[in-house]
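> no FASTA, just this:
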């Protein structure tokens, strides 16, 4: 709920100030996949998850949430998936590994440790933070969630932005 800072314009001598009432301990997590296929439009598939505020509840995605995201991606894309993931501990969970081993349509490769510059999804987060989430004082978690969804929807419909995130990594797609 703490807003990111960004540069903006204003009249000379009138510095814009965004007032924030308080900090919320609630968390919103988002998992996203950037999908590339030669000769096809790039896609962005995402799932937000709000922390429900329970002390004993999980605040972020579990391996089951990632499994469900992969199943939804397979349904949307309609073909085999070659997944390139960072080394987040949940991505390497035993349950997710077992799930991947039993699916012939899923192949997983891992990026080197501490290499966010090779992950195109980091570019999506950068676009979101610098655009739709900057200089906004969120009044409620619902307000934040609405801005996140509208920003991600905007990116989803502009495949050149998703392509730019891949280009920024220096990685390429090679046809099979």
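On my side now, so go ahead. Keep in mind that what you see is a predicted model, and the values were worked out from it rather than measured.
> contacts and neighbour counts: CA atoms only from here.
Will do.
> against residue 47, how distant is residue 72?
10 Å (C-alpha to C-alpha, to the nearest Å).
> so how far does stretch 71-82 reach from one end to the other?
End residues of stretch 71-82 are separated by 13 Å (C-alpha to C-alpha).
> try stretch 34-48
End-to-end for stretch 34-48, by C-alpha to C-alpha: 15 Å.
> also stretch 94-110?
Stretch 94-110: ends 15 Å apart by C-alpha to C-alpha.
> quickly find the element holding the closest residue to residue 123 other than its chain neighbours.
Spatially, and ignoring its direct neighbours in sequence, residue 123 is nearest to residue 165 (5.0 Å; C-alpha to C-alpha, 6 or more residues apart in numbering). Using DSSP states H and E, residue 165 falls within helix 159-169.
> alongside the first one, take a look at this:
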């Protein structure tokens, strides 16, 4: 959830607490605040047990950061130096896997790739995905093949307006035959 989303949710819970203090019932609170009935009943229960304080936010959920503020500053400085300064000389791309490895090397703390991604976003960086291209790739040959050979292989395609859909509208009773295959001509249809 974004920071704005958390702030809005906190505001809505405080509005709900005010309505509960005015003895407004949970269904009416749900309608007025445009929240689910379940949320309104849960908030009402919390409010009855602990008052307004029970509805206040306890901060963002999830596990705490395993790096100290000082280590986070160092990590940001390492990321600013670029990947080549830390041994990745083939390209200048910080992938989440590289950042997780860097954290392990420098701080002896294990981070998953998704955890490293969240940490990078927190520090104002975004992980990059390197383009996977073969070093021996001949771009001119690829372009020539696309223009000549692919045009032949691909074919002209389907003409505009041609479809394979059939009509699915049910026929009217007047359009139906009197007797169908397997029907006995002597028995009337019902």
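Now that the structure is in, tell me what you want to look at. The shown structure was predicted, so the numbers you read here are calculated from the model rather than taken from an experiment.
> quick check: TM-score for this pair?
Once superposed, the chains reach a TM-score of 0.20 (TM-score structural alignment, normalised by the length of structure 1), with 65 aligned residues with a C-alpha RMSD of 5.9 Å.
> list the buried residues for the helix holding residue 165 of structure 1?
Within helix 159-169 of structure 1, the residues scored as buried using 16 or more other C-alpha atoms under 10 Å are 159, 161-163, 165-166, 169.
> measure residue 41 of structure 2 to residue 98 of structure 2 for me?
Taken as C-alpha to C-alpha, the span from residue 41 of structure 2 to residue 98 of structure 2 is 46 Å.
> cool, residue 10 of structure 2 as well?
37 Å.
> repeat that for residue 47 of structure 2.
For residue 47 of structure 2, the distance to residue 98 of structure 2 equals 46 Å [C-alpha to C-alpha].
> and residue 63 of structure 1, how close does it get to residue 97 of structure 1?
Distance of residue 63 of structure 1 to residue 97 of structure 1, computed by C-alpha to C-alpha: 9 Å.
> out of these two, which sits in the more crowded spot?
residue 63 (19 against 15; other C-alpha atoms under 10 Å).
> quick check: the more buried one touching residue 96?
Yes: Residue 63 of structure 1 lies in contact with residue 96 (C-alpha atoms under 8 Å); the separation is 5.7 Å.
> just to revisit the earlier point, of residue 47 and residue 98 of structure 2, who's got more company?
Between residue 47 of structure 2 and residue 98, residue 47 has the larger neighbour count (other C-alpha under 10 Å), namely 20 against 17.
> pretty sure the more buried one contacts residue 19?
No: using C-alpha under 8 Å as the test, residue 47 of structure 2 is too far from residue 19 to be in contact (10.7 Å).
> so what does the helix or strand harbouring residue 103 of structure 2 touch, helix or strand wise?
In the assignment (DSSP H and E), residue 103 of structure 2 maps to helix 96-107. Helices and strands touching helix 96-107 of structure 2, by 3 or more C-alpha pairs under 8 Å, 6 or more residues apart in numbering; DSSP states H and E, are helix 113-122.
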